[in-house]
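> Sequence first, predicted coordinates after that:
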Amino acid sequence: MFVHWGHHSTRGGDLSWPLVGGAGDLLPHAHPLGAAEYHAGAPGFCPHPGAARRWMALARQAGMRYAVLTAKHHDGFALWPTEHTDWSISRTRYEGDLVAEFVEAARAEGLRVGLYFSLCDWHHPDYPAFRDEDRPYFFRYLGRRSSPEAWERYLGVVFGQLEELLTRYGPVDLLWFDGQWERSRDEWRADDLAARVRSLQPDILVNDRLPGQGDFETPEQALPTSPSSTPTRPWETCLTMNRSWGWCPDDADYKSARHLVHTLCEVAGRGGNLLLNVGPRGDGSLPDEQVSRLGSIAAWMAGNGEAIHGTEPGLEPWQFYGPTTRSGQRLFLHLLYRPYDTVTVRGLTLDHISGVRHLATGKELDWSGQAPVQALMAGGAVGDVVIRVPGDLVDDLATVIEVVVDGD
């Protein structure tokens, strides 16, 4: 679970991007605000205690294994009481540490802990802070640089805040950098930063958005477009439920639960992870649309989670029209369509098929093998497995069939 949350969640709107004038079609509900007006909302941020416990319970029920919180987004507002700036949860009426509450809640639900940290900071004067006259963002602001002395001070903030995050809360499993595009690898001192991170948390995983570093890749809002573009090392795609990362009350363009489950199946079939986003309101509650979709995913995962967790990509694309995953001798077919009576799997050794069943119910399914007569007579024939799928077993979100293939 990805959690985008910050002081602007009280007003409603994507985090950070409104203060630079929006992000165009990429975030159509990040409605522009003046920088001063955007930042003025921070003191009123006062969530209800215990919000993270509710998110993490929903995440566990939906079959999620880790969660990532926006500890600091591009607007520079820290969800923990940092000692390196005065722009944090300490400036609000909330008397607590939201990062600590998140970490505790994630561990209580058995989830691994991830923290998001934006390298850029559109509030800090040494970065420098974004001004209304810097608009349009991409054409003017990116060319503005601090003095060498101010930049060194800012890097001290970055190193210092990361040290706080990696020493105050026990083991942190994952560090999710962002905001790297505004400076170069050398300007960020990325190699030194990565070394310091790993000295503080030797077992941590770091994403690929710290330039020149990273244990896994992070394509955003979409799957790789072709087999050749699928990363060869570990990868994760982060995805919003609607078109916004933060809570945007006017964004009703939600993906259906079916769409989200299909995306999960496709990601697993290509060997990746899905980091599905939620955007809590300022009080910490989740919109009903998000809670409903998490509930639908939870119900589906209760019967089909074995086809997702601990699996690897299954068959070649020509062998089955849809995603497939594998765990040992168990092959899982993800039906993202309603079958016309039967489905066909190609290129399997027919003598090695020891069982075919509907995963969610465990019901055995009728199947037959097809191959050239000569191959059938000789034994060890490689051919098609034709599986009959009764209509009453077709899942409204996605049907999963398990094929046990001995010796393959």
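On my side now, so go ahead.

> From here on, just use CA atoms for contacts and neighbour counts.
Fine.

> which helices and strands sit right next to the helix ranked longest in the chain?
When the chain is scanned for its longest helix (criterion: DSSP state H), the result is helix 148-167. If you count contacts as 3 or more CA pairs under 8 Å, 6 or more residues apart in numbering; DSSP states H and E, helix 148-167 packs onto helix 190-200.

> What angle do helix 190-200 and the longest helix of the chain make with each other?
Here the directions of helix 148-167 and helix 190-200 differ by 30 degrees (axes from the mean of the first three to the mean of the last three CA atoms, to 10 degrees).

> Contacts for helix 148-167, please.
Here helix 148-167 makes contact (CA atoms under 8 Å, 6 or more residues apart in numbering) with 82-85, 119, 124, 126-127, 172, 188, 193, 197, 200-201.

> Same question for stretch 57-73.
With contacts defined as CA under 8 Å, 6+ apart, stretch 57-73 is touched by 1-6, 15-16, 56, 78-80, 99, 102, 106, 109-118, 121, 174, 176, 291, 294-295, 297-299, 301-302, 305.

> Can you flag which of those belong to helices?
Counting by DSSP H, these place M56, V99, F102, A106, V291, L294, G295, I297, A298, A299, M301, A302 in helices.

> In what element of secondary structure is the residue nearest the centre of the chain found?
Central residue check for the chain by CA atoms, centre = their mean: the C-alpha nearest the mean position is that of L275, 1.6 Å away. According to DSSP states H and E, L275 maps onto strand 273-278.

> again with A52
A52 belongs to helix 51-61 when assigned by DSSP H and E.

> tell me the angle the very next helix or strand once past that helix makes with helix 51-61.
Moving toward the C-terminus from helix 51-61, the next helix or strand (DSSP H and E) is strand 66-72. With the same axes, to 10 degrees defining the directions, strand 66-72 sits at 150 degrees from helix 51-61.

> Tell me the gap between strand 66-72 and the middle of its chain.
Strand 66-72 sits 10 Å away from the centroid of its parent chain (CA atoms, centre = their mean, to the nearest Å).

> cool, and stretch 243-260?
The chain centroid and the centroid of stretch 243-260 are separated by 14 Å, computed with CA atoms, centre = their mean.

> Got another one to weigh against that:
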Amino acid sequence: MTHQGTPKQVAIPHAPWFTEDRLGMFVHWGLYSLAARHEWVMNYEQIAVEDYRKYFEHFDPDLYDAREWAAAAKNAGMKYVVLTTKHHDGFVLWDSALTEYKSTNTPCGQDLLAPYVQALREAGLKVGFYHSVIDWHHPDFAIDAVHSERNNPDWRELNKTRTGALYREYLHGQVRELLSNYGQIDYLFFDFSYPEMSTATADGEPQFRGKGADDWGSVELMAMIRKLQPGIIVNDRLGVPGDFVTPEQYQPAGPMLSGGKEVPWEACQTLNGSWGYDRDNLNYKSSDQLIRMLIDGVSKGGNLLLNVGPTARGNIDPRAHEALEGIGEWLRLHGRSIYGAGASGFEVPADARYTQRGSRLYLHLFAWPFQFVHLPGLAGKVRYAQLLNDASEVDMMVLDSDQVAGHMTPAGQAPGTLTLKLPVQQPNVRVPVVELFLNTATKEPTTERD
């Protein structure tokens, strides 16, 4: 059964660019890049603060060039970039007045955010910051189930000296620095709340307590953010409502809901399963897989934030560059099926996805059919069809029970089905797209603002 009508696109009222741009670059970069075996290495290997310090003492990214990062993102068709200002290990990439654990005190000796912000603005890209509310280095961050010292036999005694209020003051102070010292910031990604991760001992005694909105002072923190940067968008991981939701490392089955209503969403995905640089992880997704992931998300009304993990010297490694270049090559020919597009109400055939932008409907073919593809509910609704990669016309026909076209009969096709006759061979592109011009011009996708 087809569901027709104007497509619905759920946008962020004060930042409509987000659902227009659809694709961004995530960058995880910090001390863990030297370890080169996952950004959670401090946690996974339970490395003590004093032992982790060797990475601080050797952090010297001499190949870091923020303009090269910006160029890689732009060439890949990305419209915004989000960089880790501080990850869970507590190390910060700017000259914070609130800590000595910062890039300016390493052999690097510089604030790494300033050139990043400048490079993005020069390239016309939106500026995003990631900031962890977790901090395994800070002396007032209580040890819990995700802390690197969770198995320290003295954790109870250590926690007696740790004051949550002081850590909240530190957290808020650093966010204030980030939103006050670098001009307009478009996007803020917090990571992450985990109140459900409270634990007990075998005899039922309370052990570790998870952390959430009260621990971060999220209500007050969000109020400060809105005051400092009224146009910014903020994600959903503070334990209070944000502007969009962030499924991680999976593709939603359909539009995402909150309170029974569709909400803007963005899937954050890795190239190889690791966010930080992971030298020996060879599980890289191909450009074809990544393009399908992007299409799938947009067909369900979502964005894709695709991660790269630069090396400890500050460059994006060749495997990541290859993947990004493949995405960019496809988007140069097919970008109008992605940017500003969203979900469609028409029933999509098997092994395909629809996106829609106003009166143009885009059929993305994940499997090339045997010359003919049947589109339920579109008979009489399409005035012209073409392959998007080269604007070559695609023949259209509507069959009924009395018609035969060559050796093809309409058996099994529902009334109202439009049939496209495609070339026998697939175009030389990773995912072919047919652009369908609908007969009656529809409005641009509607925006829910309540």
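Okay, I see it. Everything quoted here is computed from the prediction, not taken from an experiment.

> what's the matching range in structure 2 for the strand holding L275 of structure 1?
Under TM-score structural alignment, strand 273-278 of structure 1 corresponds to residues 303-308 of structure 2.

> mean per-residue distance, the matching stretch to structure 1?
Superposing on structure 1 and averaging over aligned pairs (mean CA distance after the TM-score superposition for structure 1), stretch 303-308 of structure 2 comes out at 0.3 Å.

> ok, and for that stretch, which residues are buried?
N303, L304, L305, L306, N307, V308 (16 or more other CA atoms under 10 Å).

> Apart from its chain neighbours, what residue comes closest to H334 of structure 1?
In space, and not counting its chain neighbours, H334 of structure 1 is closest to V400: 4.7 Å by CA to CA, 6 or more residues apart in numbering.

> Okay, and that neighbour sits in which element?
Counting by DSSP H and E, V400 of structure 1 is found in strand 399-405.

> Looking at structure 2, name the residue matched to R346 of structure 1.
Taking TM-score structural alignment, R346 of structure 1 has P376 as its aligned residue in structure 2.

> Could you check how far that match is from L399 of structure 2?
12 Å (CA to CA, to the nearest Å).

> The strand holding V400 of structure 1 aligns to what range in structure 2?
Aligning strand 399-405 of structure 1 against structure 2 (TM-score structural alignment) gives residues 432-438.

> Check what contacts that stretch and list those residues.
334, 359-366, 381-389, 426.

> Which residue ranges of the stretch 351-450 of structure 2 form strands?
Along the stretch 351-450 of structure 2, counting by DSSP state E, counting those that start in this stretch, strands occupy 352-357, 360-365, 372-375, 382-387, 392-393, 395-397, 418-421, 433-438.

> will you turn those into CSV that also has mean neighbour count and distance to G24 of structure 2?
Listed next are those as CSV, based on neighbours: other CA atoms under 10 Å; distance: least, CA to CA, whole Å:
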stretch, mean neighbour count, distance to G24 of structure 2
strand 352-357, 25, 18
strand 360-365, 24, 21
strand 372-375, 19, 31
strand 382-387, 17, 26
strand 392-393, 12, 30
strand 395-397, 16, 36
strand 418-421, 19, 33
strand 433-438, 22, 22
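
> Of all those, which one is nearest W155 of structure 2?
strand 352-357 (51.6 Å; CA to CA).

> ok, and what's touching that closest one?
7, 295-296, 298-299, 337-338, 340-344, 346, 348, 361-367, 444-445.

> What lines up with R53 of structure 1 in structure 2?
Applying TM-score structural alignment, one finds that R53 of structure 1 aligns to R67 in structure 2.

> mind listing what that match touches?
By CA under 8 Å, 6+ apart, the residues touching R67 of structure 2 are Y116, A119, L120.

> try it again with 6 Å
By CA atoms under 6 Å, 6 or more residues apart in numbering, the contact set of R67 of structure 2 is A119.

> That one and S180 of structure 2, how far apart?
From R67 of structure 2 to S180 of structure 2 the distance is 23 Å (CA to CA).

> how many neighbours does whatever residue of structure 1 lines up with P230 of structure 2 have?
Here P230 of structure 2 is matched to P202 in structure 1, going by TM-score structural alignment. P202 of structure 1: 13 surrounding residues under other CA atoms under 10 Å.

> And for P219 of structure 1?
Neighbour count of P219 of structure 1, defined by other CA under 10 Å: 16.

> what do we get in structure 2 for it?
P219 of structure 1 maps onto P247 in structure 2 when the alignment is built from TM-score structural alignment.

> With G179 of structure 1 instead?
Match for G179 of structure 1 (TM-score structural alignment): F192.

> Among the contacts of helix 148-167 of structure 1, the buried ones, what's the ChimeraX command?
In ChimeraX, this line selects whichever of the contacts of helix 148-167 of structure 1 come out buried by 16+ other CA under 10 Å:
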select :82,119,124,126,127,172,188,193,197,200,201
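
> Could I get the contacts of helix 148-167 of structure 1 in a markdown table, plus columns for distance to S229 of structure 1?
Below are these laid out as a markdown table (distance: CA to CA, whole Å):
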| residue | distance to S229 of structure 1 |
| --- | --- |
| T82 | 40 |
| E83 | 42 |
| H84 | 40 |
| T85 | 41 |
| L119 | 27 |
| H124 | 37 |
| D126 | 38 |
| Y127 | 35 |
| V172 | 30 |
| W188 | 28 |
| L193 | 29 |
| V197 | 29 |
| L200 | 34 |
| Q201 | 31 |
